[in-house]
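Colleague: This is a predicted model, with the sequence first.
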Amino acid sequence: MRVVIAPDSFKGTASAVDVAAAVAAGWHDERPDDDLVLVPMADGGEGTMDAFAAAVPATERVPVTVTAPDGRPVETSWLRLPDGRAVVELAATSGIGLLDEPRPDTADTTGFGEAVVAALDAGVTGLLLGIGGSASTDGGVGALRALGLRLTLGEGDEAGGAHAADASTGGALLDSVTAVDRMTLRPLPPLGVTVLSDVTSPLLGPEGAATVFGPQKGVTPDRVAVHEARLAQWAALFPEVDPTTPGAGAAGGAGFGLLAWGARLGSGATAVAEALGLAETVATAHLVVTGEGRYDGQTAAGKTPAVVTALAAAARVPVGLVAGAVEADLDGFAIAASLTVIATQITGEPDDALRDPLRFARIAGARLALRAQSAPICEQPRSKET
C-alpha cells in the first residue's frame, strides 16, 4: 500500500513533523513493506513556516527580535521564499505558547506586526501571514500600531507606534480608542498580503472571536461580553470593513485588523497544501491519514483535516484520522467500512494523549495499519487515472 500521512501539529504538545513520523513508525511496526509518504501540514497556526520550509526549496529563515504578548523581547524568525515573498507566523511572534500564563486583557499582537515590518523593511514583494495560535483578543490593534496606525484615545491624546506610552495594551487598549488614522500605515507590498487563517469565524456574535476563542486565551465567562463590546467598538472605527467577513474573528480579531490594512483572507491549510503539491500526492495513494490534537466543531471550518479530507474525496481515496481528542461527528473519515482510529482509545483517558502524544500517535498508526490489513483497500499502486 501507498499511504500518505498528512497531519497537522497537536497544538502545544507535538509538531506535525513529529506526529507524522510517529504515525509512520507505528504503521511500519505492523506493515513494514508499505510505502509511506510523510507530508506534515499546517493551517496558518504553529508549524506553518516549517511546512513551507519543507515544501519549498531555497527558503531562508531570517532572525528577528520582537515583543512577546507579555511585553518581553523574544527571538524568532520569518521565512523568505525564493519568489521574494515572506511567511510570517503569528504563533511564533505573538502566540499563546509564548506566555507562561494567559493574559486575556493585555496580551497583544505587537510582535507579529514587528515581524511583518521587518520583512517589509527587507524588501519582500508579498506576505503570507499565518495567524493561528494567538494569545490575545486585541482585534489586531497591536499589529496595526506596529505597522504605523495612529490611535486617538479617550482624552484626545494620540498614541502612535508600537511602543508609545499608554496605560494599557491588548484588548484593554480598545476601551480607550476613539479614532484611528490610517494615513501613516505601511503600504502593502507589490504582491499584496494573504492571511492564512485556520477558521472562518466572524469578528462578533455567538460564533465570533470573544465568544468562541476568548476562553482559549483566558477569558472567563463573565468577561466575554466585555471583550465582545471592545471588539464591536473597534469594528465601528472601520466602517468600510465588514466584521461578518469569514475569518475576521480569527486570532482574536487579528483577521479583522489585517482586513482593515488591506489584506485578503484565505485558507491556511489550502495554501500549505498547494505549496506541498498535496493533491497530486494524494491522487497516487491507497489511503490518506490526517489528524490534529483536537478534532471538534471548528475542524470543518478550514482546518487541516477538513482540507486533506476534501482532497482525498476528490481523488476517491479513503481517509483515516489520528487525534488526541474527538468532539465532533466523524463522518467522512473511513478506511473501507468506516474505520477511524483515535489515539486516546487505548486507555480511554484523554489526558494520556496530552502527556505522551507521540506514543499514542504511534499506537494509532499501528492500529490503522492492522485495520487496513484486515480490510485491504487496494493491491496495486494508484495513479491519477485510477
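Modeller: Perfect, thanks for sending it. Numbers count the residues shown, from 1 in each chain.

Colleague: From now on I want contacts and neighbour counts done on CA atoms only, so please keep to that.
Modeller: Fine.

Colleague: List the contacts of the residue lying closest to residue 38 once chain neighbours are set aside.
Modeller: Excluding the flanking residues, the one nearest residue 38 by C-alpha to C-alpha, 6 or more residues apart in numbering is residue 5, at 4.9 Å. Shown in contact with residue 5 (C-alpha atoms under 8 Å, 6 or more residues apart in numbering): 20, 23, 24, 36, 37, 38, 39, 40, 288, 289, 290.

Colleague: residue ranges for the helices of the stretch 1-150 of the chain, please.
Modeller: For the stretch 1-150 of the chain, the helices defined by DSSP state H, counting those that start in this stretch occupy 16-30, 48-55, 90-94, 110-121, 141-146.

Colleague: Let me know which of these is the nearest to residue 374.
Modeller: Shortest distance between residue 374 and those, using C-alpha to C-alpha, is found for helix 16-30: 11.6 Å.

Colleague: then this one, side by side with the first:
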Amino acid sequence: MRILIAPDKFAGTMSAAEAADAIAEGWRRARPDDETVTLPLADGGPGFVDVLAHALAGAVRVTVDTCDPLGRPVQADYLRDGETAYIESAAACGLHLLKPEERDPRRTTTYGLGLVVSHAIETGARRIVVGLGGSSTNDAGAGMLTALGFTLLDSTGTALPYGGGVLSACAAIEGHARTRGVAIVAATDVDSPLLGPHGATYMFGPQKGATGSALPFLEMSLSAFAELAERQLGPVGASELPGAGAAGGLGFALFLLGGHRESGARLTCDAVGLDAEIAASDLVITGEGSFDAQSLRGKLAAEVAAGATAHGTPCLVLAGRSDVDAHPDLAGVHSVTDLLGSPEAAMRRPVEGLTSLAEKVAKDRQE
C-alpha cells in the first residue's frame, strides 16, 4: 500500500514535519512493505511559511526586524515568490513568542505584523497572503492597522496605546492605509466571525490568557471598535464575514483593507499538490495536536479528509488528543492521549507516543 502522511503541526510539541516523520516511523515498524510518503502541511498558522518554502521552487525567505506581541525586538521571516509575499502572522504576534505568564490579550498587539506587511509592500510585493493562526492577540488587527498608516484616537484626540483592552476607548480613526493598491488575502485557519460565541474572544481568548471577566470586557471592546471601524473605513458587515475572527480579529482588519478570505488549508494543499498525492495513494493519514470542534471549522485535518473523500480514499486522523469520535469523511480517529492514558503522558512523550500510536493503528489494520 502507498500511505500518504499529511499532518499539521502538533502545537507546542512537534512541527508538521516532525509529526509526519513520527507517524511514518511507527507505520513502517508494523508494515515495512508499505510505501510511506510524508507531506507536512499547514493551514495558515505556525508552519505556513515553512511548508510553502519547501513547496514553491524559487521562493526566497526574507528576514525582517520587527517586534513581538509586547513590543520587544524580534526577527520574523516571510516568503517572497515573484510578486507574492507569504506572511505568517504568528511569526510576529504568535503565542509561542510569550511565556505563559505574559499571555494577556488585553495588552498584546499585532503592530509587529504590520511592520512585516509594510516591508513586503515597500519592497515591491503586489499580492500579500497573510496566514492567520496561532496568535496571542485579540486586538482586531488594530496594531497592524496602526503600522500601516492609521492612528486610533480617544475622545481627547490622544493616540491609543496597543492591545485589545483599549479598543472601546477608540473615538476616531485617522490616516489612510499605505498599502499601495496591493491585493490582500487572509489565509484563515478558521471561518469564525469577529464577535459572538464562535468569534475571536470567546472561542480563542481563553487559550491566549483571557479568563473570567476579561472575556466579556474584550468582547465589548471588539464590538465597539468594529462598529466604529466599519462606519469610518468600511465595509459595513465586515465583522460578520467568515474568517473575521481568525487570529484575534486579524481577518477583520484585512477585510477593512480590502482583502478577501481564502482557506489557508486549501491554499497550502494546492501549493504542495495534495490532490495528486491523494489520488496516487491507498490510505491518507492526517493529524494535529488537538482534534476537536475547531478542527471542523476549516482547519487542515478537515480539508485533507474532504480531499480524500473526493477521491474515494480512506482517511485516518492521528491526534494528540481528540473529542471527535467520528466524521463522515474519516475512516477513524485515534489519539495519543487514549493510547498513553492521560493528556500529561501524551505531552511528556509526544514523538514516542505518536510513533507508538501509528504502529498500533498499522497493526490493527493488518489484522
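Modeller: It's in. These figures come from a predicted structure and were not determined experimentally.

Colleague: How much space separates the residue nearest to residue 38 of the first structure from residue 361 of the first structure?
Modeller: Distance, residue 5 of the first structure to residue 361 of the first structure, using C-alpha to C-alpha, to the nearest Å: 12 Å.

Colleague: Overlap in contacts, those two.
Modeller: Contacts common to residue 5 of the first structure and residue 361, judged by C-alpha under 8 Å, 6+ apart, are residue 23.

Colleague: thinking again about what came up before, tell me the most buried of the helices of the stretch 1-150 of the first structure?
Modeller: helix 90-94 (a mean of 31; mean count of other C-alpha atoms under 10 Å).

Colleague: Where does it end up in the second structure?
Modeller: Aligned using TM-score structural alignment, helix 90-94 of the first structure spans residues 89-93 in the second structure.

Colleague: Likewise for stretch 291-311 of the first structure?
Modeller: Using TM-score structural alignment, stretch 291-311 of the first structure pairs with 287-307 in the second structure.

Colleague: For the matching stretch, measure first residue to last.
Modeller: End-to-end for stretch 287-307 of the second structure, by C-alpha to C-alpha: 14 Å.

Colleague: residue in the second structure matching residue 113 of the first structure?
Modeller: Using TM-score structural alignment, residue 113 of the first structure lines up with residue 114 in the second structure.

Colleague: if I pick that match, what's in contact with it?
Modeller: Residues near residue 114 of the second structure by C-alpha under 8 Å, 6+ apart: 143, 144, 145, 146, 147, 148.

Colleague: rerun at 10 Å
Modeller: 66-67, 89, 92, 120, 141-149 (C-alpha atoms under 10 Å, 6 or more residues apart in numbering).

Colleague: right, and out of the residues you listed, which lies closest to residue 257 of the second structure?
Modeller: residue 145 (8.6 Å).

Colleague: Residue 172 of the second structure versus the closest one, what's the distance?
Modeller: Per C-alpha to C-alpha, residue 145 of the second structure is found 13 Å from residue 172 of the second structure.

Colleague: okay, and the common contacts of these two?
Modeller: 151, 152.

Colleague: so when I look at residue 152 of the second structure, I'm seeing a helix, right?
Modeller: No: going by DSSP: H, G, I helix; E, B strand; the rest coil, the assignment for residue 152 of the second structure is strand, not a helix.

Colleague: burial measure for the aligned partner of it in the first structure, as a count.
Modeller: Aligned counterpart of residue 152 of the second structure in the first structure: residue 151 (TM-score structural alignment). Neighbourhood size, residue 151 of the first structure [other C-alpha atoms under 10 Å]: 23.

Colleague: gap between residue 151 of the first structure and residue 185 of the first structure?
Modeller: For residue 151 of the first structure, the distance to residue 185 of the first structure - C-alpha to C-alpha - is 11 Å.

Colleague: And for residue 96 of the first structure?
Modeller: Using C-alpha to C-alpha, residue 96 of the first structure is found at 26 Å from residue 185 of the first structure.

Colleague: same thing with residue 373 of the first structure?
Modeller: Counting by C-alpha to C-alpha - residue 373 of the first structure and residue 185 of the first structure are separated by 58 Å.

Colleague: These two - which one has more neighbours?
Modeller: More crowded of residue 373 of the first structure and residue 185, by other C-alpha under 10 Å: residue 185, with 16 against 13.

Colleague: Which residues lie in contact with the spatially closest residue to residue 11 of the second structure that is not a sequence neighbour in this structure?
Modeller: With C-alpha to C-alpha, 6+ apart as the criterion, residue 11 of the second structure has its nearest non-adjacent residue at 5.6 Å, and that residue is residue 289. The neighbourhood of residue 289 of the second structure, defined by C-alpha under 10 Å, 6+ apart, consists of 7-14, 16, 19, 318-322, 335-336, 346-347, 350.
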